[in-house]
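Undergrad: sequence first, predicted model second:
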Amino acid sequence: MTDATPVDDPGLADAREEALALTDRILSARDAYYGDDTAVVVDDATYDGWMHRLQHLEQLHPVLQGQDSPTQTVGAAEGSMFAPVEHAERMLSLDNVFSPEELAEWCQKTQTAAGGAARWLTELKIDGLAISLRYENGVLTSAATRGDGRVGEDVTVNALRVAGIPQRLSGVGHPAIVEVRGEVFIPVAEFEELNSLQAALRDRVVDETRARARVFDEDKARASAQRRFAAFANPRNAAAGGLRQQLDKKSGLELEAGLARLASLRLYVHGIGAWADPPVVTQSEVYALLSEWGLPTSPFFATPGDIDGVLAYVEHYGEHRHDIEHEIDGVVVKVDQLDLHEQLGATSRAPRWAIAYKYPPEQVNTTLLDIVVSVGRTGRATPYAVMAPAHVSGSVVRQATLHNQDVVKAKGVLIGDTIVIRKAGDVIPEVLGPVVELRDGSERAFVMPAECPECGSPLAPAKEGDIDLRCPNTRSCPAQVRGRVEHLGSRGALDIEGLGEVSAAALTQPLVPATPPLVTEAGLFDLTARDLFPIDVVVREAETGLPRLLEDGSVDTRSPFRRQRHAPAPGEPQSASKPDPRFDPTGPFDGDETSILSAAASGLLANIAAAKSKELWRFLVALNIRHVGPVAARALAQWFGSVRAIREASREELAAVEGVGGTIADAIIDWFEIDWHQQIVTQWVAAGAQLATPGHPGPGAAATTGGVLEGLTVVATGALEGYTREGAQEAIIAAGGKAASSVSKKTDFVAAGPGAGSKLAKAESLGIRILDAAQFRVLVEQGPDALD
């Protein structure tokens, strides 16, 4: 998001806050999609709802759209344990439509843009993992995931075990280089067998533990088995994790499970990426050729003659979606002619010659067991429906937000009702209403509590006229402290790896000990190894704040920072299983604190220590000042150079900073007037946190003394080698320039890499000088005079 954002308009300030929250959710969902195959952070309908809401906010307020916005990117490939593979051609995502009317409108617009010549190809949208297969002279040289669209992960070793991926293509006359695009999936039947195997392996773990343990604890054994062989959430996540597993690090039962998952994978190819001179002219001919080469193509594609035929295809499979061997979430509609693909082009993330039609989410009935109230980071008290488990759109649903007490009344639901739920929009999931005909008189009305369920403080509106009730105990309410600690560890704040929802709950709301390590976030940088022992915690849902439930319905509890004891391995003496007092919270402690910590705990302490020297703007975001997100934080940090200078500034001085304005200025002043807020700053500084930019000359000096880009506006777009999107912006700012997110006549330079899209085209039309990555580096380090 741009750093030059005037926010005197409160509507814009609220839009920024919502956009930042949506961005964090979307990025977290992307990470979870590739990193966790047993949990569903968000379903497709919800993810799409978030994306469309973010797009809507950016359309209303264009200044919110930066080059790092999820709406401008495809995915994420950073932090991978796999080797990177650069795609010869970008792997794009698809834009979505959600109604037949939207689809018909898109087809008509595309037909017009194609000069009336477009013909259509329709195919089922497989709910799986996108893959790119690179063949050189007919031999497979690499298989890679989509990644960020430009660079993916090398999964060749596992891909060779997938049925349908040939190591050598059939036939002759293969191109020197061709990239084939497809989707890896697990058929529904195989998925059910896979979860049956997971259940069998869990039983085997329990049996083996029973056989070798001197003192057998059934509950602990089953909990261990559940962690090792949890049921997969849905076929898509199981497929993604299966293709990305590292078999060379597995042994025993884990290896057996991993091989079984690979054996369940299937592939359908659906197009080409890089191909210098294809001997065919349509997408449907591509499918025929790929099939001749021995690559599996979907039997469900069609080439309808007109838009009515496209709509008929969509309607047919909407009625028969459960008759297909694999899960689908919609239909992909493409222009069949390849020459029109080039003519129609693409945006930075999606082609203009294809669209994905998403089917409406399914509705199911379940029982409303209870309505409980959860308190979030800002103190808002939100009612949540607790339901009998229901399988909706590929995941098991147990909880759903009801927003506030007025929404509960408007929906007319009673505790004990049979209710209708669905996955739709930006709600996870949505309660539509009760099935009144099924009431038997035992149902009861929900009563909004008068006190905070977390700390007992009286709930009240923040201001007159507010519908939402809030807990006023902002300093000590455990739920609010937990939310703030999780926030300050997020990638938009201090970006502390390991400080997520589980560790934040462990540090602020543990079952054991009675007094949490963090009463407020002020003590974050004072944490020691001793503070992390012993801790047991109830894991809470990120969205609701309610306890997370395991597959069997029990509450998920963990000891996240403690190294776990294990029963002796086969061949070891039974004495190896004797209790070790270092791992017994009730016994004496003897030894170095670090010896009892898990690797994750030791890593967390190291990451917290490293965060003391993070950039000033990150600390400003971490302080949880209302409306101060990364954009305003960067502007404040650049202008003032220290938290102290910001605190001492007047409202007029704060509001005058470009990208701040009156609303944020008031929020900053209000925040510093609270004594325990001041204590956070004082304690962080005392612990060694660097709440000032080294060498900064003082308020306003950065803008007047400038740097090699003083007075210049630069737009960085696309993938610039050697820079992340955020890093390119920071390099411009550090050099004294203005890092803009859009190209205009006031733009001096545009640094463009692969995937630059419309910004590059606009720069060319305006005659603005365009730089590649090497020239951009010269610009920010030496200034414009050093350019050739």
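TA: Happy to help now that I have it.
Undergrad: only C-alpha atoms for contact and neighbour calcs from this point on.
TA: OK.
Undergrad: and the closest residue in space to Y313 that isn't next to it in sequence, how many neighbours?
TA: Leaving aside its chain neighbours, Y313 sits nearest to T122 (7.5 Å; criterion: CA to CA, 6 or more residues apart in numbering). Close neighbours of T122, defined as other CA atoms under 10 Å, add up to 25.
Undergrad: with A606 instead?
TA: Neighbours of A606 using other CA under 10 Å come to 13.
Undergrad: for the one 10 residues further on, same thing?
TA: Neighbouring residues of L616 were enumerated by other CA under 10 Å; the total is 25.
Undergrad: how near is it to E781?
TA: Distance, L616 to E781, using CA to CA, to the nearest Å: 21 Å.
Undergrad: what do you get for V281?
TA: 47 Å.
Undergrad: neighbour count: those two, which is higher?
TA: E781 (17 against 13).
Undergrad: how near is that one to Q405?
TA: Going from E781 to Q405 by CA to CA gives 56 Å.
Undergrad: repeat that for A385.
TA: To Q405, A385 is 12 Å away according to CA to CA.
Undergrad: pick out whichever of those two has more residues nearby.
TA: A385 (24 against 19).
Undergrad: give me the buried positions along stretch 102-109.
TA: L103, A104, W106, C107 (16 or more other CA atoms under 10 Å).
Undergrad: next: stretch 130-143.
TA: 130-140, 142-143.
Undergrad: that stretch: end-to-end distance?
TA: Note: stretch 130-143 ends 11 Å apart using CA to CA.
Undergrad: residues contacting it, please?
TA: 87, 144-146, 154-156, 159, 166-170, 174-184 (CA atoms under 8 Å, 6 or more residues apart in numbering).
Undergrad: for the nearest residue to E86 once chain neighbours are set aside, grab the count of nearby residues.
TA: Leaving aside its chain neighbours, E86 sits nearest to V151 (4.3 Å; criterion: CA to CA, 6+ apart). Counted with other CA under 10 Å, residues neighbouring V151 total 23.
Undergrad: likewise R227?
TA: Residues near R227, counting by other CA under 10 Å: 12.
Undergrad: wasn't it part of a strand?
TA: No: counting by DSSP: H, G, I helix; E, B strand; the rest coil, R227 is not part of a strand but helix.
Undergrad: surely L432 touches K411?
TA: Yes: taking CA atoms under 8 Å as the definition, L432 is a contact partner of K411 at 7.0 Å.
Undergrad: who's in contact with A225?
TA: L201, R202, D203, V205, V206.
Undergrad: ranges for the helices of the stretch 251-400 of the chain?
TA: Here the stretch 251-400 of the chain has its helices, by DSSP state H, counting those that start in this stretch, at 252-264, 283-292, 307-319, 338-344.
Undergrad: here comes the other one, which I'd like you to weigh against the first:
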Amino acid sequence: MAEQAAGDTVGEIDVEALSEDQARAELERLAGLLAQANLAYHTEDAPEISDADYDALKRRNVAIEERFPELKREDSPSEQVGAALAEGFGKIRHAQRMMSLSNAFDDDEVRDFDRGIRRYLGLAEDAPLPFTAEPKIDGLSLSLRYENGTLIQAATRGDGATGENVTANARTIDDIPQQLEGAPELLEVRGEVYMSHADFEALNERQEARGGKPFANPRNAAAGSLRQLDPEITRARPLKFFAYAWGELSAPLAETQMGAIERLAALGFQTNPLTRLCDGPQDMLDHYARIEEQRATLGYDIDGVVYKVNDLALQARLGFRSTTPRWAIAHKFPAELAWTRLEAIDIQVGRTGALSPVARLTPVTVGGVVVSNATLHNEDYIAGRDASGTPIRDGKDIRVGDWVQVYRAGDVIPKIADVDLSKRPDGAEPYAFPETCPECGSEAIREEGDAVRRCSGGLICPAQAVEKMKHFVSRSAFDIEGLGAKQVEQFYRDGWIAEPAEIFTLRERYGSGLQQLKNREGWGEKSTNNLFDAIDEKRKIELGRVLFSLGIRHVGEVVANDLARHYLSWSAMIAAIDAAR
């Protein structure tokens, strides 16, 4: 689910401090927020809030309901699974309801889960109680119904009771067998449709090449691909499927959860190879840690680990709550943190000449967004110290090849929060920050008291020249319609503009015949004339915008407007500067 700050939605008042009227109003607010979030996530495949915020809203709702049970709403979010069905699909009523899972967010909650099951079953603390532990795939739930070994229908989870009929689409997925040998007469297989990182990246490249909007993450891409009204579109999308559960059966698959998963694999389904049998909570937590370590290198998205009681007879005794099984729980990963590999450190040169190091990462999903780059701030940050020399990250430096923890919150640019030295590859060398500009070779100087090293090349540096011109035409500066960052890069690359002033001579130099410009990809006679007209319209603009457009260090939008209000005109300001010399 996409980004929105938790404080905007979760609420600041402590549940214990709520009055009855406040609690009633808060439950109404939460019901509305969660209904909209469910619709956006499950039906429209366009989440509006992050998974962490969604989970926080649900926990707050449950906490209020537990304190004021008499206020529980008939449409309580705690009684709902999924969301309403999208239009355009037929409906399939599930023979057995498709449940969601309760969540655990820390080790203590996992231990509480184990203790609760033992208490329910009357088992001693040291009595054997095996669990399975498997990665929680971040995709779209799907139920497949086979009769006499033939796939006859496929349905999404929908609202848990009724799903969308996506049978034709499911038949296009290679991981889903059309025929089974040796299966029970009636078999309903449940699992997750997902998309690998590599396939997601290739799909987004194709989307952008066609001028389409890229998908935010593989989960959205998989869900949107499966729920196409035209199965041929689904066929062209690289979807995969992991089987991990079942619904209605004419005969048991096995006596244990692990045995049933092995049976599904034998029938031809893809099952997750990281599924393990665990002996108690500590073994479960150890496997959780092992899976989390591999998260970035799996090639597909997971957002936690699911624990299930292995004995199916005990599962039957434990039964279900209204929307979740008592015998299973999802141990979620921290929403804003993930570990991944640092593949390279690149240096970007900005409009003021600042050399900014950027971490190139093995892509990993953090907070619902695929992250492949992170800021490294400056050379001190890479070396494990702040500008005053005080150690940060316990003094651990950052090296190419390191296993690093990526942090992302809301719209904050991802950054590296920690380094796992135990996984540092042999021969990894400390990063040597460049002392010359990688773009033009000019000396890169770090002035005393400045945390940043800067290229001294000025406009002879191509990176600075392009970034200064991008700034010059930005929204708060000249804001020339039709001349954005992409066009500036193209015109600079073609040798048409080398500095901002040359923008205003484009018509004079290329406008006579128009051929040189309108023959370029994306340009025609009309768009070319529109650009020249837009440039002419900006030959006179407010003084504050002019000052901001120059990209002078320490002169941002606010300072530029303050100077404009003080001097009122360019000539008055220049006169004051001359007088001060």
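TA: The structure has been received and is ready for your questions. From a predicted model like this one, the values you see are computed outputs, not experimental measurements.
Undergrad: superposed, how do the two chains score by TM?
TA: Aligned and superposed, the two chains score 0.56 in TM-score terms (TM-score structural alignment, normalised by the length of the second structure); 355 aligned residues with a CA RMSD of 3.6 Å.
Undergrad: sorry, back to before: what would the helices of the stretch 251-400 of the first structure look like in TSV with distance to A19 of the first structure and mean neighbour count?
TA: Shown next, in TSV, are the helices of the stretch 251-400 of the first structure (distance: least, CA to CA, whole Å; neighbours: other CA atoms under 10 Å):
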stretch	distance to A19 of the first structure	mean neighbour count
helix 252-264	38	17
helix 283-292	38	18
helix 307-319	32	16
helix 338-344	30	16
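Undergrad: L194 of the first structure: which of those is closest?
TA: Evaluated with CA to CA, those place helix 252-264 nearest to L194 of the first structure, the distance being 6.9 Å.
Undergrad: contact partners of that closest one?
TA: Contacts of helix 252-264 of the first structure (CA under 8 Å, 6+ apart): 158, 161-163, 186-187, 190-191, 194, 197-198, 201, 228, 238-239, 242-243, 245, 247, 250.
Undergrad: and the gap between the equivalent of the residue nearest to E86 of the first structure over in the second structure and E248 of the second structure?
TA: The alignment partner of V151 of the first structure in the second structure, by TM-score structural alignment, is T162. T162 of the second structure sits 14 Å away from E248 of the second structure, going by CA to CA.
Undergrad: kindly report the same for R219 of the second structure.
TA: R219 of the second structure is 26 Å from E248 of the second structure, by CA to CA.
Undergrad: one more: G449 of the second structure?
TA: Shown here: G449 of the second structure relative to E248 of the second structure, a distance of 70 Å by CA to CA.
Undergrad: which one's more surrounded, these two?
TA: E248 (15 against 8).
Undergrad: which position in the first structure pairs with the more buried one?
TA: Using TM-score structural alignment, the partner of E248 of the second structure in the first structure is A274.
Undergrad: leaving out sequence neighbours, find the closest residue to the residue nearest to the spatial centre of the second structure.
TA: Geometric centre of the second structure, nearest residue: V369, 1.1 Å, by CA atoms, centre = their mean. With sequence-adjacent residues excluded and distances taken as CA to CA, 6+ apart, V369 of the second structure is closest to N217, at 5.7 Å.
Undergrad: what residue of the first structure takes the place of that neighbour?
TA: Across the alignment, which pairs residues by TM-score structural alignment, N217 of the second structure is matched by N234 of the first structure.
Undergrad: that match and V392 touch, don't they?
TA: No: N234 of the first structure is not in contact with V392 according to CA under 8 Å; the separation is 10.8 Å.
Undergrad: who's more crowded, those two?
TA: N234 (24 against 18).
Undergrad: state the distance from the more buried one to Y33 of the first structure.
TA: 11 Å.
Undergrad: what does I664 of the first structure give?
TA: Counting by CA to CA - I664 of the first structure and Y33 of the first structure are separated by 35 Å.
Undergrad: what about the two, which has more around it?
TA: Just comparing I664 of the first structure and Y33: by other CA under 10 Å the higher neighbour count belongs to I664, 25 against 22.
Undergrad: burial measure for Q679 of the first structure, as a count.
TA: 16.
Undergrad: ugh, wrong one, S250 of the second structure
TA: Neighbours around S250 of the second structure, by other CA under 10 Å: 12.
Undergrad: contacting residues for it?
TA: P184, E185, L186, L187.
Undergrad: just name the closest of those residues to P77 of the second structure, please.
TA: Using CA to CA, the contacts of S250 of the second structure come closest to P77 of the second structure at L187, 30.7 Å.
Undergrad: and the closest one, that's in a helix?
TA: No: the assignment for L187 of the second structure, made by three-state DSSP, is strand rather than a helix.
Undergrad: just checking, what residue in the first structure corresponds to it?
TA: L187 of the second structure maps onto V178 in the first structure, with residues paired by TM-score structural alignment.
Undergrad: what's the answer for Q22 of the second structure, then?
TA: Per TM-score structural alignment, the equivalent position to Q22 of the second structure in the first structure is D14.
Undergrad: quick check: its match vs L64 of the first structure, distance?
TA: D14 of the first structure is 11 Å from L64 of the first structure, by CA to CA.
Undergrad: which one's more surrounded, those two?
TA: L64 (25 against 14).
Undergrad: what about A144 of the first structure, how many neighbours?
TA: 26.
Undergrad: okay, and it sits in which element?
TA: In this structure, A144 of the first structure sits in strand 139-145 according to DSSP states H and E.
Undergrad: give me the mean deviation of that strand from the second structure.
TA: Its aligned residues in the second structure lie a mean 0.6 Å from strand 139-145 of the first structure after superposition (mean CA distance after the TM-score superposition for the first structure).
Undergrad: elements contacting the helix or strand just after that strand?
TA: Using DSSP H and E, the helix or strand that follows strand 139-145 of the first structure in sequence is strand 151-153. Judged by 3 or more CA pairs under 8 Å, 6 or more residues apart in numbering; DSSP states H and E, the packing partners of strand 151-153 of the first structure are strand 84-86, strand 139-145.
Undergrad: and the first one, which stretch of the second structure?
TA: The one in question is strand 84-86 of the first structure. Strand 84-86 of the first structure maps onto residues 91-93 of the second structure, going by TM-score structural alignment.
Undergrad: now, which of the buried residues of stretch 130-143 of the first structure sits nearest A223 of the first structure?
TA: The shortest gap between A223 of the first structure and any of these belongs to A130, at 33.3 Å (CA to CA).
Undergrad: what comes up buried for stretch 197-206 of the first structure?
TA: So stretch 197-206 of the first structure, judged by 16+ other CA under 10 Å, has buried residues L197, Q198, A199, L201, R202, D203, V205, V206.
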